[in-house]
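Chemist: after the sequence you'll find the predicted model.
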Amino acid sequence: MTWLDLPESTGFGIANLPYGVFSAGSSAPRTGVAIGDHVLDLAGLTGDPVHATGSLNAFMARGPAAWSALRSMIVAWLTDPAHQERVTPHLLPRNSVTMRMPFEVADYVDFYSSRNHAENLGRLFRPGSPPLTPNWTHLPIGYHGRSGTVRVSGTPVVRPRGQVLDGGKPVFSPSRRLDIEAEVGFVAGVPSPLGSAVAVRDFPSYVFGVCLVNDWSARDLQAWEYVPLGPFLGKSFLTSVSPWVVPLPALAAARVAAPARDEPLLPYLADDDPWGLDVTLEVRLNGTVVSRPPFRGMYWTAAQQLAHLTVNGAALRTGDLFASGTVSGSARDEWGSLIELTQNGTRPLTLPDGSVRSFLEDGDEVEISATAPAADGSRISFGSVTGRIQPAG
């Protein structure tokens, strides 16, 4: 129990304590922790220069022992009234600060780990053929994205331009099929040596925490360019992340088993202590809930994704971000992209104002939020990731 007066069902209670980077007025960006309607200024409270760097990277690089020690101290500061006088001056109203990019992204990898999403797209684009490619149940499929265009929530989404097919011929045009992908992201805190692999069991030793991701997608650019090497300009123009990173220990009560497998996995992907997570996402388009994707059904866990992306000896760096891929459930109102929700534009959504959407239009705003169960019976909030569509430049 904290001595702070927290709003009921805050989502940012003592069981959560997510990390972010914020600035207040003209002050330099620094590390904070969300608690209720406040941000705890760690730079001011601790005097540790690692929290005044404007990024979580230097702190994340200290490793799990440092992460655990600081979390224990924060819990003590916020629960023991003996610390109240010292801590209170470093609590700032969350609505008075500006949230910044929480970490410097080293590399960015996006996976394709929802069976429902993969089968939905397979049926759309390969009718009459098996919806899954032969490799899908054997390994986590992914692609390397562009780390330089990963940005914090609220960054404007400028409609991308590129080559699209028009009447069977390529033309240069703004994307007409701009889409969302509701995803969950995992942030690596500790590097690994080149030439080594991170085992599934070692996932908590390398991953600092979890955030939300919207991997904006220009479906018409993507459809023309992706053969034979996969996504490129249709994805690389912007990826948005939430400003808060929920530490792994906060999600202990949200862990669930992974779904049953179609066939035995190769040993390096075997997971005896699975990191499935009971996270429920919510997707809003112009304020209207259009989907509630359940993350707990993802076929490949984040631990398996990490093991696969390093099994060839690829090195991890502090700040590496790897995302789940679109989260989709079995029902239509659980699908995490418009290409699924509208069946590639053939069944448009009708919004409360009477407008219809097949894909995103200029001025549209998308918000993705998520919660998970906490050990104390409350719900943990991941905050949200938002973006508003602007016309092509």
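Modeler: Noted; the coordinates are in hand. Source: prediction; values computed, not measured.
Chemist: from now on I want contacts and neighbour counts done on CA atoms only, so please keep to that.
Modeler: Noted.
Chemist: Val289 - how many residues pack around it?
Modeler: 15 (other CA atoms under 10 Å).
Chemist: shouldn't it be within a helix?
Modeler: No - counting by DSSP: H, G, I helix; E, B strand; the rest coil, Val289 is located in no helix; its state is strand.
Chemist: does it really touch Leu349, like I thought?
Modeler: No - the pair Val289 / Leu349 is not scored as a contact, 11.3 Å apart, by CA atoms under 8 Å.
Chemist: list the buried residues for the longest strand seen in the chain?
Modeler: Under DSSP state E, the strand in the chain containing the largest number of residues is strand 379-390. Across strand 379-390, burial judged by 16 or more other CA atoms under 10 Å covers 379-390.
Chemist: nearest to Arg357 among the residues you listed?
Modeler: Set against Arg357, the nearest of the buried residues of strand 379-390 by CA to CA is Ile389 (13.5 Å).
Chemist: distance of the closest one from Thr46?
Modeler: Per CA to CA, to the nearest Å, Ile389 is found 40 Å from Thr46.
Chemist: what does Gly122 give?
Modeler: Taken as CA to CA, the span from Gly122 to Thr46 is 52 Å.
Chemist: neighbour count: these two, which is higher?
Modeler: Gly122 (17 against 13).
Chemist: returning to that earlier point: who are the packing partners of the longest strand of the chain?
Modeler: Under the contact criterion of 3 or more CA pairs under 8 Å, 6 or more residues apart in numbering; DSSP states H and E, strand 379-390 touches strand 157-158, strand 207-214, strand 239-241, strand 365-373.
Chemist: select the longest helix from this structure.
Modeler: In terms of residue count, the longest helix belonging to the chain (DSSP state H) is helix 64-79.
Chemist: and the helix or strand just after that helix, what does it pack onto?
Modeler: Downstream of helix 64-79, the first helix or strand assigned by DSSP states H and E is helix 84-87. Applying 3+ CA pairs under 8 Å, 6+ apart, one finds that helix 84-87 makes contact with helix 64-79.
Chemist: ok, and here's another one to check against it:
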Amino acid sequence: MLAPERRTRADVLAACVIAVLVVVAAGVIWLTGDAHGTESVRADNPAPPAQNAPAVPDSLVEAWRADSDATATPVVAGGVAVTGDGDTVTGRDGVTGEHLWHYRRDRALCGLVGAWNTAVAVYPDGRGCGQVTQLDGSTGVRQAQRSSDADDPVTLSEDGTYVLAFGDSRMEVWRSDLVRTLEYGRVDAPVNPGVQPRSGCELLSAASSSSRLAVLESCPGDAAVRLSVLNPAPKENTTPQEYGSIVLDVGGDRADAHVLAVSGERTAVYLPPSDGVPAAVVVYDGAGVESARFPAPSDVSPTTTVARTGSFVSWWTGSQVISLRATDFTPGWTVQDALGPGTQMGGRFLVPVDGALAVIDTASGAEVKRIPVARDENPLASGGRPITSTALGDTLFEQRGDQLVALRAG
């Protein structure tokens, strides 16, 4: 019979050394890892879904406001208003502004967008704005996360199916679980060299739908800006699939052309006046072939903004809102002296104007009435950003510069 094994003093010492090393390694990982600089506080109970407002109120007054410098337009998700300020994403009760949940990192936000009833928060690291966290809108619970190479800064947008993270040299498309479906442009360490259709291009603007992604880019050797129409979810996410790519008939390498919107397989692009050709909204089909052209203002703002609203797209040009039919981008009605693209509420369309909201009948474009709204100032008079807006139930939210303002019936 074998004698029982006995631990020697050397065995005990070795075990202690191993334990200490494990503790030290865990401490280093904690101190240097992302978890050490993260604070996540969930809501006690999920927020109930908001019910659509049955009608536009006769009056609106400010109910609350909060700082939100990481959002370009109001973010609502899961029945909650979400703000992004500094390093913190906060879910708030839409009626009272009460703090329901928050998520904080030890670095400032790159951006925040609402999609799939979640808030998608993007933070920077050494590779750009590429650390992404998805937060359930009603509770603040962390869902999917991802990290990748990215530009700094990036612009975030969503089309109902995908989120687009757009920079001046690189862009990515993410689906609802934050899996990347496409990378386009600069690739630092390509797995398969040469799969990108062009290199060294500057990306100027982009928009997406569930079936098409359109990007304007300025590429070496091209006489003018180039429009490329892509599959937002090709078979291989590192290998873009182009349906068409053309150099547009506008003068200069950096003409003020802009992708306005993509709907289905159609793309609407604003082309400024050039060489005697008047400004136009040009519509391209799914292969990047021009299918229609409509007259457009020649003095469009560099901060031109588009909002998707049901059966039409509202395009803020810098001084007016032009409705574009979503099926083919045919222009409809126009609202003059607008401060932003507006939003739907209670079966009407509300456009911010100086000191008020213009209530528009969406069928005819007729102004039904004006609701007085007290604002600190006209943002455009001081060179500020346009006012963007979103409704959540019977609360109307306005993004005014770096603040989110909630308006309710007075």
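Modeler: Looks like it came in fine. Everything quoted here is computed from the prediction, not taken from an experiment.
Chemist: what's the TM-score here?
Modeler: Superposed pair, TM-score by TM-score structural alignment, normalised by the length of structure 1: 0.19. Supporting alignment: 123 aligned residues with a CA RMSD of 6.7 Å.
Chemist: related to what we said a few turns ago, out of the buried residues of strand 379-390 of structure 1, flag the one nearest to Cys211 of structure 1.
Modeler: Distances from Cys211 of structure 1 to the buried residues of strand 379-390 of structure 1, taken by CA to CA, are shortest for Phe382, at 6.6 Å.
Chemist: ok, and the closest non-adjacent residue to that closest one?
Modeler: Leaving aside its chain neighbours, Phe382 of structure 1 sits nearest to Ala370 (5.5 Å; criterion: CA to CA, 6 or more residues apart in numbering).
Chemist: same check on Arg284 of structure 1?
Modeler: Nearest to Arg284 of structure 1 is Glu367, by CA to CA, 6+ apart, at 5.1 Å.
Chemist: ok, His144 of structure 1 next?
Modeler: Val109 (4.5 Å).
Chemist: show me what the helix or strand containing the one you found is packed against.
Modeler: Element membership for Val109 of structure 1, per DSSP H and E: strand 108-111. Strand 108-111 of structure 1 is packed against strand 142-144, strand 321-323, with contacts defined by 3+ CA pairs under 8 Å, 6+ apart.
Chemist: which SSE is immediately downstream of it?
Modeler: Past strand 108-111 of structure 1, the next helix or strand by DSSP H and E is helix 115-125.
Chemist: which residues of the stretch 101-250 of structure 2 fall in strands?
Modeler: 111-115, 118-125, 128-136, 142-147, 155-158, 163-166, 170-174, 180-185, 202-208, 213-218, 226-230, 242-247 (DSSP state E, counting those that start in this stretch).
Chemist: contacting residues around the residue nearest to Arg284 of structure 1?
Modeler: Counting by CA atoms under 8 Å, 6 or more residues apart in numbering, Glu367 of structure 1 makes contact with 283-285, 287, 384-387.
Chemist: and the residues you listed, which is closest to Val246 of structure 1?
Modeler: Ser384 (11.9 Å).
Chemist: what's the neighbour count on the nearest residue to the closest one once chain neighbours are set aside?
Modeler: Nearest residue to Ser384 of structure 1 in three dimensions, chain neighbours excluded: Ser369, at 4.2 Å (CA to CA, 6+ apart). Under the neighbour criterion other CA under 10 Å, Ser369 of structure 1 is assigned a count of 21.
Chemist: correct me, but Ser369 of structure 1 touches Ile380?
Modeler: No - at 11.1 Å, Ser369 of structure 1 and Ile380 do not qualify as touching, with contact defined as CA under 8 Å.
Chemist: isn't the residue nearest to Phe382 of structure 1 up against Arg284?
Modeler: No - if you go by CA under 8 Å, Ala370 of structure 1 and Arg284 don't touch, sitting 11.4 Å apart.
Chemist: okay, these two: which has more neighbours?
Modeler: Just comparing Ala370 of structure 1 and Arg284: by other CA under 10 Å the higher neighbour count belongs to Ala370, 24 against 16.
Chemist: got a list of what the more buried one touches?
Modeler: Ala370 of structure 1 touches 212, 279-282, 381-384, counting by CA under 8 Å, 6+ apart.
Chemist: please redo it, this time with the cut-off set to 7 Å
Modeler: 279-282, 381-383 (CA atoms under 7 Å, 6 or more residues apart in numbering).
Chemist: could you dump these into TSV with distance to Leu341 of structure 1 added?
Modeler: As requested, the contacts of Ala370 of structure 1 are arranged in TSV below (distance: CA to CA, whole Å):
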residue	distance to Leu341 of structure 1
Val279	20
Thr280	17
Leu281	15
Glu282	14
Ser381	25
Phe382	24
Gly383	23
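Chemist: from those residues, pick the one nearest Glu85 of structure 1.
Modeler: Set against Glu85 of structure 1, the nearest of the contacts of Ala370 of structure 1 by CA to CA is Ser381 (27.3 Å).
Chemist: state the distance from the closest one to Val164 of structure 1.
Modeler: Taking CA to CA, one finds Ser381 of structure 1 at 39 Å from Val164 of structure 1.
Chemist: how many other residues sit next to Phe125 of structure 1?
Modeler: By other CA under 10 Å, the burial measure for Phe125 of structure 1, its neighbour count, is 13.
Chemist: secondary structure element for Gln344 of structure 2?
Modeler: Going by DSSP H and E, Gln344 of structure 2 is part of strand 343-345.
Chemist: same question but for Val12 of structure 2, I mixed them up
Modeler: helix 9-32.
Chemist: next structured bit after that helix?
Modeler: Downstream of helix 9-32 of structure 2 (by DSSP H and E), the next one is strand 38-41.
Chemist: check which helices and strands that following strand sits against.
Modeler: strand 99-105 (3 or more CA pairs under 7 Å, 6 or more residues apart in numbering; DSSP states H and E).
Chemist: got the buried residues for the strand it packs on?
Modeler: By 16+ other CA under 10 Å, the buried positions in strand 99-105 of structure 2 come out as 100-105.
Chemist: for those residues, which one is nearest Leu21 of structure 2?
Modeler: Once CA to CA is applied, the member of the buried residues of strand 99-105 of structure 2 that ends up nearest Leu21 of structure 2 is Arg105, at 28.0 Å.
Chemist: which residue sits closest to that closest one, ignoring its sequence neighbours?
Modeler: Thr38 (4.5 Å).
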